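just to be clear, the model below is a prediction. Sequence and coordinates:
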Amino acid sequence: MRINLPTWLTLFRVALLPVMVLVFYLPFHGHNIVAATIFILAAVTDWFDGYLARRMNLTSAFGAFLDPVADKLMVAVTLFLVVQAHRGGWPGIVMAVTAATIMGREISVSALREWMAEVGMRATVKVAFIGKLKTVMQMVALVVLIIEHDAETLRLYHVGELLLLIAGVLTIWSGLYYLKAAWPVLMGDLPPRTSGSDSSNEKNL
């Protein structure tokens, strides 16, 4: 099996995660800025590998499997870091609930897409604008929260917490959007197409 460039970028994104965790906890001045920079680099490779896959038609089954896994790992690991660092009081409770909501939605929508693919209806729950908007807000919130880990001014105004809460609302909204799109199939109102399966235009596919 030959690994193409988009998949190498995805693997690089996964490899950045333990580096980010290590930097996040290291006690040196500006560690939060370095950790946020690593997260931004990982997010850029997330966009770039998809661009290359579409532009150069570099597709692979391994890349199609690994890319969403890398995305979920990046979000889950970072949420764990910022929730653990901001625990205490109502802001910490709200952040923990928001983080749990985001991860619950990610798992649920991934399972929904997998099931819809099995019945040949994956295109019904393809990525929509609200999903992309949720992802952008989520990434911005996580960057701010990483910086906020060691920045008293930002923490004073709870900028990261507010952005993550907005991302949580968009997360619920987008999840309901995909559920609504799949609902007729889930309820049996539309016959599933079992002869073949849909292919999506998502990155690395």
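All right, it came through fine.

use CA for all of it now, contacts and neighbours both
Fine.

which of the helices or strands spans residue 146?
Taking DSSP states H and E as the definition, one finds residue 146 inside helix 129-148.

flag every buried residue along the helix of greatest length in the chain.
In terms of residue count, the longest helix belonging to the chain (DSSP state H) is helix 89-118. Using 16 or more other Cα atoms under 10 Å as the test for burial, helix 89-118 gives 92, 94-96, 98-103, 105-106, 109, 112-113, 116-118.

how near is the spatially closest residue to residue 87 that is not a sequence neighbour to residue 129?
Leaving aside its sequence neighbours, residue 87 sits nearest to residue 93 (Cα to Cα, 6 or more residues apart in numbering; 7.2 Å). Separation of residue 93 from residue 129 (Cα to Cα, to the nearest Å) stands at 29 Å.

what of residue 54?
Using Cα to Cα, residue 54 is found at 18 Å from residue 129.

more neighbours: these two, which one.
Shown here are residue 54 and residue 129; by other Cα atoms under 10 Å, residue 54 has more neighbours (17 against 9).

host element of that one?
Secondary-structure element containing residue 54, defined by DSSP H and E: helix 31-55.

what's the distance between the next helix or strand after that helix and the middle of its chain?
Per DSSP H and E, helix 31-55 leads on to helix 61-85 as the next helix or strand towards the C-terminus. Average the C-alpha atoms of helix 61-85, do the same for its chain, and the two points are 6 Å apart (Cα atoms, centre = their mean, to the nearest Å).

what angle do helix 61-85 and helix 89-118 make?
For helix 61-85 against helix 89-118, the angle between stretch directions is 170 degrees (axes from the mean of the first three to the mean of the last three Cα atoms, to 10 degrees).

in addition, the following structure is provided for comparison:
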Amino acid sequence: MSRRLLNLPNVLTLARIGAIPLVVVCYNLPTAWGRPAAAVLFLVSSLTDWLDGYLARRLGQTSPFGRFLDPVADKLIVAAALVLLVQGHPHSYMAVPAIVIVGREITVSALREWMAEIGERAQVAVSSIGKTKTTLQMIAISLLLYEHKLYGLPVYELGVACFYVAAALTLWSMAMYLKAAWPSLRKA
């Protein structure tokens, strides 16, 4: 890989992908610290999502490779975490919001790709509601992965509540993206 591709922002993005097997292993360890370790790894990886974008802009190191890789890394680590959570708690209360989140990611990714193909990608640019959804989703998943009480706080229950709010924001943001793209969809 060329030096231009291996800049700090892209290395952070690649590290997010590299963290996925570590999150999986930690979550499935038969120890008391396994799930908290998975949560910390996921949370740190989530923070690199903000950091890599900030550094890319600040250092003038944005690249087509980074613009491609960043959302892929985000979706991979979130999908892996959602699979772990549904595996660890195989109930509809966990599966339904996980399906909503994954379904939205697939729908919006396909919509963005199609809109880019017809030259109207700007119509479905990331919105503030999408950023809020992502932040709440990362907090929810971190809390759910942690699972244990922390200083008497019901971390898992807080995670479930955040997870449902994130799923609602997920549907809302998807509806907003579809509404923005509707005129182009109708023309097609």
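Looks like it arrived, so ask away. None of the values given here were measured: they were computed from a predicted structure.

that older thread, is it true that the residue nearest to residue 87 of the first structure touches residue 99?
No - the pair residue 93 of the first structure and residue 99 does not pass the contact test of Cα atoms under 8 Å, sitting 9.8 Å apart.

ok, residue 23 of the first structure - contacts?
Contacts of residue 23 of the first structure were listed using Cα atoms under 8 Å, 6 or more residues apart in numbering, and they are 31-32, 34-35.

swap in 10 Å and give it another go.
Residues touching residue 23 of the first structure, when contacts are defined by Cα atoms under 10 Å, 6 or more residues apart in numbering, comprise 17, 30-36, 38.

ok, of these, which come out buried?
By 16+ other Cα under 10 Å, the contacts of residue 23 of the first structure give 17, 31-36, 38 as buried.

in JSON lines: the residues you listed, plus distance to residue 45 of the first structure.
Formatted as JSON lines, the entries for those read as follows, by distance: Cα to Cα, whole Å:
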{"residue": "17", "distance to residue 45 of the first structure": "13"}
{"residue": "31", "distance to residue 45 of the first structure": "21"}
{"residue": "32", "distance to residue 45 of the first structure": "20"}
{"residue": "33", "distance to residue 45 of the first structure": "18"}
{"residue": "34", "distance to residue 45 of the first structure": "17"}
{"residue": "35", "distance to residue 45 of the first structure": "16"}
{"residue": "36", "distance to residue 45 of the first structure": "14"}
{"residue": "38", "distance to residue 45 of the first structure": "11"}
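
which single one of the residues you listed is nearest to residue 85 of the first structure?
Taking Cα to Cα as the measure, residue 32 is the one of these closest to residue 85 of the first structure, at 11.5 Å.

so what corresponds to the closest one in the second structure?
For residue 32 of the first structure, the aligned position in the second structure is residue 35, judged by TM-score structural alignment.

right, and residue 164 of the second structure touches residue 97 too?
Yes - counting by Cα atoms under 10 Å, residue 164 of the second structure sits close enough to residue 97 to count as a contact (6.5 Å).

common neighbours of the two, please.
With contacts defined as Cα under 10 Å, 6+ apart, the residues adjacent to both residue 164 of the second structure and residue 97 are residue 170.

what do residue 93 and residue 99 of the first structure both touch?
When contacts are counted by Cα under 10 Å, 6+ apart, the set common to residue 93 of the first structure and residue 99 consists of residue 83.

hmm, back to that, how about the match of residue 32 of the first structure: what's its closest non-neighbour residue?
On the basis of Cα to Cα, 6+ apart, the spatially nearest residue to residue 35 of the second structure that is not a chain neighbour turns out to be residue 27, at 4.5 Å.

that neighbour: which element?
Judged by DSSP H and E, residue 27 of the second structure forms part of helix 8-28.

after superposing, tell me the mean distance of that helix to the first structure.
Between helix 8-28 of the second structure and the aligned residues of the first structure, the post-superposition mean distance stands at 0.7 Å (mean Cα distance after the TM-score superposition for the first structure).

before we move on, the earlier item: my read: the residue nearest to residue 35 of the second structure touches residue 80, true?
No - the pair formed by residue 27 of the second structure and residue 80 falls short of the contact definition of Cα under 10 Å, at 11.0 Å.

what is in contact with those two at once?
Common contacts of residue 27 of the second structure and residue 80, defined by Cα under 10 Å, 6+ apart, comprise residue 21.
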